[in-house]
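Asks: Give the three-dimensional model of this entry:
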Amino acid sequence: MKLCRYGAPGEEKPGLIDADGHIRDLSPHVPDIAGDVLSDRGLDRLRGIDVKTLSVVQTKPRLGPCVGGIGKFMCIGLNYSDHAAETGAEPPEHPILFMKANSAITGPNDDVVMPRGSTSTDWEVELGVIIGTRAKYVSAAEALNHVAGYCTLNDVSERHFQAKISGQWTKGKSCDTFGPTGPWLVTRDEVEDVQNLDMWLDVNGKRMQTGNTKTMIFTVAQIVSHLSQLFTLHPGDVISTGTPPGVGLGMKPEPVYLKEGDVMELEIAGLGRQRQQVKADA
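Replies: You can find the predicted model right below:
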């Protein structure tokens, strides 16, 4: 299934994408794409609904983040071998974890707003993992059983804030609008091999990133297992699993960063496309 949330910010309704690409209204059946709805039992209930009985959303509404009630937004750094190489970093021994503030989360096609003082706002197409059932001390072999599904993410980053203002990476990752999420959640049963998904990102129509999840240093299963040894993962928690090469920071001979008016377009095979216009904060 492909599940989405649509409507004005803060007023999103749950939806299902049918075989023709239309949004069907799920609100008579569930309050949101969140919590227990993300469990295997909750998703099975949705699969049991006759799609033809769901009203088609006739307008072309704004798409919100594809999951509601996100508890933790976790990100893995330097998790692609080819991206680590372009930044000159040694591959990490363990997954590098940082957090992105939930206030950064936006819809997949909402504007990205560069904060005041930004000089180095960058792009990062990433695979998002959405937890469906509570996970604590799980093995890599059982980790994916706790995943509800996957989505496309853009881990927008302000590199000066991230690296030059004393503190942790979170400073450069958590600016408002820096977490476009969606357009939809694709349930794990529809993703044949999560470690073989093509991904790309364009800026103003120019291809900047091209990658595949097969070059991940730590697989999705390893990441979920590792995090579950540190703390409990809850339904609706989101993990952004790292980015392939081609970020602005890694451009030669000099880094290239976003400017007002730029347009980012990005996609992961089978998980949907995003489009954001870049604006400067007033």
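Asks: C-alpha only now, for contacts and for neighbours.
Replies: Will do.
Asks: tell me how far the ends of stretch 112-126 are from each other?
Replies: Using CA to CA, to the nearest Å, the end-to-end distance of stretch 112-126 comes out at 16 Å.
Asks: And for stretch 97-112?
Replies: End-to-end for stretch 97-112, by CA to CA: 23 Å.
Asks: ditto for stretch 125-142
Replies: Chord length of stretch 125-142, first to last residue, is 26 Å (CA to CA).
Asks: now do stretch 130-149
Replies: 5 Å.
Asks: Would you mark the buried spots in the longest helix belonging to the chain?
Replies: Using DSSP state H, we find that the single longest helix of the chain is helix 220-230. Across helix 220-230, burial judged by 16 or more other CA atoms under 10 Å covers 220, 221, 222, 223, 224, 225, 226, 227, 228.
Asks: next up, for comparison:
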Amino acid sequence: MTTTLFGTAPSGRLFHRRRAAAIDVADLHEVAAELLPRLAAPGLHLSLVRRPGAGTALHVEEDEHTLRVPLTDLADDMSRAGVPATAAGIAAALRSWVARRPVTDAAAAGTGIAVLDWCDAAQTAVGWAVVVVRGEIAVPWEPSPSARTVELHRTRSAATGRAHDVPLELRVEGPLALWSHPRAPVLASSALVAPDLMLHRITAAGLSLPDMHVVVTPHRPVACAGPGVARRLAGQASEASVTLPWHRVVDLPWISSALS
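Replies: Predicted structure coming up:
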């Protein structure tokens, strides 16, 4: 499943059929003018800015982040993503676009949660990252150039603490224990800040895993099993994953940003 700035992209014939109906800039302008005031929040300023000879742009300003995107570019991106050319479709896409705006240092410090994500584009290693939850999505934080080392440590420490309190679902299926989050899948890995507590809950659920290994596929449920079962599970998966003994998880490095 492919995720875009406007949600989940359609596929196959449906995708091509939707692509035929391009998003009209005038329609986007009308929807944005009505919707943006309702999406604004303390510290978040959203506005339409008319630029002489260059058309109108969507201006986003929040703490250290400032972004200005021409409506023509935004309409083209929506059209390529298969956004329905209706007021409701455009409004939903615009809400999703605003929700996926960059995370500020202050937001990460105040509400960030520690999770595991890919360290590299090749998806060969995972590391700890901080995400901020907005509705049903979790947006990765990339520290600003002005963030000091002490601030990074404080934000990451606070995010680790919040990870302990994320409500997760545990399901035992034969030799496997699966951890998931009902709304934001990436949060499943937040449980790994305390793998010893995970092991305790799994044991209490009736599954004994004295040599527990975890199969981590960022943005998917986390699987726990014995080493042999974990290796077989990872080998059969269609997506890249990393398999680790539970005691090595807490020593994984922090990464400055997460890949989406």
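Asks: Give me the TM-score for this pair.
Replies: Superposed pair, TM-score by TM-score structural alignment, normalised by the length of structure 2: 0.26. Supporting alignment: 116 aligned residues with a CA RMSD of 6.0 Å.
Asks: by contact count, what packs against the longest helix of structure 1?
Replies: Using 3 or more CA pairs under 8 Å, 6 or more residues apart in numbering; DSSP states H and E, the elements in contact with helix 220-230 of structure 1 are helix 140-143.
Asks: quick one, the following helix or strand past the helix it packs on and helix 220-230 angle?
Replies: Counting by DSSP states H and E, the element after helix 140-143 of structure 1 in chain order, helix or strand, is strand 147-154. Angle of strand 147-154 of structure 1 versus helix 220-230, following axes from the mean of the first three to the mean of the last three CA atoms, to 10 degrees, is 100 degrees.
Asks: mind listing the helices for the stretch 1-150 of structure 2?
Replies: Assigned by DSSP state H, counting those that start in this stretch, the stretch 1-150 of structure 2 shows helices spanning 12-19, 25-39, 71-80, 87-99, 105-111, 149-163.
Asks: orientation of the second one relative to helix 71-80 in degrees?
Replies: So the one you mean is helix 25-39 of structure 2. Using the same axes, to 10 degrees: helix 25-39 of structure 2 against helix 71-80 is 100 degrees.
Asks: So what touches helix 25-39 of structure 2?
Replies: Under the criterion CA atoms under 8 Å, 6 or more residues apart in numbering, residues 46, 47, 48, 71, 72, 75, 87, 90, 91, 94, 95, 98 lie in contact with helix 25-39 of structure 2.
Asks: Now for the last one: which residues touch it?
Replies: Translated: residue 98 of structure 2. Contact partners of residue 98 of structure 2, counting by CA under 8 Å, 6+ apart, are residue 39.
Asks: quick one: it from residue 243 of structure 2, how far?
Replies: Going from residue 98 of structure 2 to residue 243 of structure 2 by CA to CA gives 35 Å.
Asks: cool, and residue 16 of structure 2?
Replies: Distance from residue 16 of structure 2 to residue 243 of structure 2, by CA to CA: 38 Å.
Asks: out of those two, which sits in the more crowded spot?
Replies: Taking other CA atoms under 10 Å, residue 16 of structure 2 and residue 243 do not tie; residue 243 has more neighbours (20 against 14).
Asks: Which element, helix or strand, includes that one?
Replies: Per DSSP H and E: strand 242-245 holds residue 243 of structure 2.
Asks: Residue 93 of structure 2 against residue 78, yeah?
Replies: Yes. Counting by CA atoms under 8 Å, residue 93 of structure 2 touches residue 78, with 7.4 Å between them.
Asks: who has more neighbours, those two?
Replies: Taking neighbours as other CA under 10 Å, residue 93 of structure 2 and residue 78 compare with residue 78 leading, 26 against 20.
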